[in-house]
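1. sequence and predicted model, in that order:
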Amino acid sequence: MPLIDGLTALWDKLLSVQPAPPPLLVLITAAAALAVVVTRVPWRIARNAVTIAHEGGHALTALLTGRKLRGIRLHSDTSGLTLSAGRPTGPGMILTLLAGYVAPSLIGLAGGWLLAGNRITLLLWVAVALLLAMLLLIRNVFGVLSLLVTGGVVLAVSWYASPQVQAAFAWTSVWFLLFGGVRPVVELQRLRGRGRAPESDADQLARLTPFPALFWVSVFMLVNLVTLALGTVLLAGPILRDAGLAL
């Protein structure tokens, strides 16, 4: 049947394995992603993607811990807000607060795992699916526009771009999430040091647990640095293989 044949072809495309990228592409995409993270204007624009991942982490964890999700807001200053209902204390609330700052790095690590298996198409389509699911939870106009633009770019690349462009886009995006997960933690502590973030995730965690806010900032940073190291090993696979150093 044509419908079944079409679905089978779509499934085969989704699970297909693409050729491994040349080591030079891995290095160039890593350098490009790092440059975006450490430079002011590009970071100011691209940080919206980190905010999407951050708020998505809050939202997913809230659902997984049995909390009722009220909605997500994304703002033009790259801040965001995820509202959920449930017990104001306890493990569910703690895990929900904890998830935000580590979500971009963990998503990047998951993406690195897919790219290590050369599943570029699967990575891009999973990203589109997650963005569409998150779109249903957005409660402000800027948030809707952010999700539509981001999802539209990913969809266009996955559908129309050449395999080489898809590979460059996928590797750059994953590198960006891995590097980009670290900088917001540094920014958070700077704001806290100036007394400008009294309701940060770390400060809310400090009120819910016996540990001070600085402890939770350190947890965010440790998780993200370890994730960056693991992601680097995964993404650097082509280079290691080329050098005969792959495990």
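-> Looks like it came in fine.
2. from here on, contacts and neighbour counts on C-alpha atoms
-> Fine.
3. buried stuff in stretch 121-135?
-> For stretch 121-135, burial by neighbour count (16 or more other Cα atoms under 10 Å) applies to 121-125, 127-128, 131, 134-135.
4. which ones among the residues you listed lie within helices?
-> Among those, the members found in helices (DSSP state H) are 121-125, 127-128, 131, 134-135.
5. I'd like to know which of those is nearest to A202.
-> M134 (23.9 Å; Cα to Cα).
6. name the element V157 belongs to?
-> V157 belongs to helix 141-160 when assigned by DSSP states H and E.
7. quick one: distance of that helix to the chain centre.
-> Here helix 141-160 is found 15 Å from its chain centre; the criterion is Cα atoms, centre = their mean, to the nearest Å.
8. before we move on, the earlier item: so which of the buried residues of stretch 121-135 is the closest to G56?
-> M134 (7.0 Å).
9. so which residues of the chain form strands?
-> 68-74, 80-85 (DSSP state E).
10. any chance of a markdown table for these, columns distance to L205 and mean neighbour count?
-> Shown next, in a markdown table, are the strands of the chain (distance: least, Cα to Cα, whole Å; neighbours: other Cα atoms under 10 Å):
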| stretch | distance to L205 | mean neighbour count |
| --- | --- | --- |
| strand 68-74 | 19 | 18 |
| strand 80-85 | 15 | 17 |
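11. out of these, flag the one nearest P2.
-> Proximity to P2 (Cα to Cα) singles out strand 68-74 among the strands of the chain, at 39.5 Å.
12. contacts for the closest one, please.
-> For strand 68-74, the external contacting residues (Cα atoms under 8 Å, 6 or more residues apart in numbering) are 51-52, 55, 59, 62-63, 80-86, 137-140, 142-143, 146.
13. try this one side by side with the last:
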Amino acid sequence: MQSTTTAPAADLWDRVTGTQTAPEFWLVVATGVAALAVVLWGPAWRPARNAVTIAHEGGHGLVALVTGRKLEGIRLHSDTSGLTVSRGRPTGPGMILTALAGYTAPSLLGLGGAWLLAAGHITALLWAATALLLALLVMVRNAYGVLTVLITGGLFVAVSWLADSQVQAVFAYAAVWFLLLGGVRPVFELQSKRRRGGAPDSDADQLARLTHAPAAVWLFFFHAVALCSLIGGGGRLLGRS
């Protein structure tokens, strides 16, 4: 007979690793349209952009750790900017990959999320996102950043535990659509700022100094990753339903 202590754990494991049914096609399209509206409409984009900043700075932090750099901390600001500080060699592959990771992280996370949803792992996606946010929270070093990550993580926890399967599916698809679409706009914003002479220490400019390749090359790379992720991820989301 299965013990009462192991049964809940087994049920939880089955719930996380199991597959769930995708929402109807019109709901998948509707979540994509809603995400696009948030990205394009300024009053909605400004607060929602905090989620993109979390992914951006989290990308810097994760790659810094993976490449052997020491992550000192992450700061998220109310103007939706952010800063990730790591220690290590000021040049070399580790620093280059860390600088590359920021603008590509939201789109690549969205692409990964689209693959999970296409495989039917809706609950796994929600739990993985929660785990990543908790890991990020440990490294945040300012009050606004802590509050932003807590609110975002709390939303994922609430949906994962309290919402029914249909609501979870719609929320997961909306979140992935937002990452895919929201990963595109910041690159255009950066390009516009640089055209006006702003953002002299942007990731593209840092990469230019590290590699001696023009910043325009890295802007093109950021655009390519964002657009290819949107096309590939969007196709997976629409094909799944």
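-> All right, it came through fine. For clarity, every value in this text was computed on a predicted model and none was experimentally measured.
14. tm score of chain vs chain?
-> Here the TM-score for the pair of chains, by TM-score structural alignment, normalised by the length of structure 2, is 0.97; 239 aligned residues with a Cα RMSD of 0.8 Å.
15. returning to what we had before: will you turn the strands of structure 1 into a markdown table that also has distance to P104 of structure 1?
-> Converted to a markdown table, these look like this (distance: least, Cα to Cα, whole Å):
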| stretch | distance to P104 of structure 1 |
| --- | --- |
| strand 68-74 | 15 |
| strand 80-85 | 14 |
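16. leaving out the residues flanking it, which one is nearest to the corresponding residue of structure 2 for T78 of structure 1?
-> In structure 2, the residue paired with T78 of structure 1 is T80, using TM-score structural alignment. What sits nearest to T80 of structure 2 in space, not counting adjacent residues and going by Cα to Cα, 6 or more residues apart in numbering, is N50, at 5.3 Å.
17. map that neighbour onto structure 1.
-> Match for N50 of structure 2 (TM-score structural alignment): N48.
18. try L111 of structure 2
-> In structure 1, L111 of structure 2 lines up with L109, judged by TM-score structural alignment.
19. how about V28 of structure 2?
-> Match for V28 of structure 2 (TM-score structural alignment): V26.
20. what distance do you get for A103 of structure 1 to A243 of structure 1?
-> Remark: distance between A103 of structure 1 and A243 of structure 1 (Cα to Cα, to the nearest Å) = 32 Å.
21. the more surrounded of those two?
-> More crowded of A103 of structure 1 and A243, by other Cα atoms under 10 Å: A103, with 28 against 10.
22. from memory the more buried one sits against I52, does it?
-> No: between A103 of structure 1 and I52 there is no contact under Cα atoms under 8 Å: 9.6 Å.
23. what about the helices in structure 2?
-> 6-17, 25-40, 42-66, 93-118, 122-137, 143-162, 165-182, 185-195, 203-211, 215-240.
24. structure 1: which residue goes with Q168 of structure 2?
-> Under the alignment by TM-score structural alignment, Q168 of structure 2 pairs with Q166 in structure 1.
25. show me what contacts that match?
-> Listed by Cα under 8 Å, 6+ apart, the contact partners of Q166 of structure 1 are 120, 157-158.
26. of the residues you listed, which is the most crowded?
-> I120 (28 neighbours).
27. what's near enough to touch the equivalent of it over in structure 2?
-> Residue pairing (TM-score structural alignment): I120 of structure 1 is matched to I122 of structure 2. I122 of structure 2 makes contacts with 19-20, 116, 168-169, 172, as judged by Cα under 8 Å, 6+ apart.
28. give me the number of neighbouring residues for the counterpart of L230 of structure 2 in structure 1.
-> In structure 1, the residue paired with L230 of structure 2 according to TM-score structural alignment is L228. L228 of structure 1 is flanked by 24 other residues according to other Cα under 10 Å.
29. also R207 of structure 1?
-> Around R207 of structure 1 there are 12 other residues, counting by other Cα under 10 Å.
30. one more: I138 of structure 1?
-> Close neighbours of I138 of structure 1, defined as other Cα under 10 Å, add up to 20.
31. does it touch V144 like I think?
-> Yes: at 6.2 Å, I138 of structure 1 and V144 qualify as touching, with contact defined as Cα under 8 Å.
32. now the corresponding residue of structure 1 for V146 of structure 2: how far from L178 of structure 1?
-> Counting by TM-score structural alignment, V146 of structure 2 corresponds to V144 in structure 1. Distance of V144 of structure 1 to L178 of structure 1, given as Cα to Cα: 24 Å.
33. ok, now which ones touch L134 of structure 2?
-> L134 of structure 2 makes contact with G153 under the criterion Cα under 8 Å, 6+ apart.
34. that one corresponds to which position in structure 1?
-> With TM-score structural alignment as the criterion, L134 of structure 2 matches L132.
35. hmm, back to that, residues touching the match of V146 of structure 2, list them.
-> Residues in contact with V144 of structure 1 (Cα under 8 Å, 6+ apart) are 135, 138.
36. let's see 10 Å
-> 72-74, 134-138, 150 (Cα atoms under 10 Å, 6 or more residues apart in numbering).
37. swap in M93 of structure 1?
-> Going by Cα under 10 Å, 6+ apart, M93 of structure 1 touches 58, 61-62, 65-67, 84-87, 204-205, 208.
38. list only buried entries from the residues you listed.
-> 58, 61-62, 67, 84, 204-205, 208.
39. how close does the residue most central in space within structure 1 sit to R196 of structure 1?
-> Central residue of structure 1 (Cα atoms, centre = their mean): P104, 3.3 Å from the mean position. Relative to R196 of structure 1, P104 of structure 1 is positioned 23 Å away (Cα to Cα).
40. cool, thanks, talk later.
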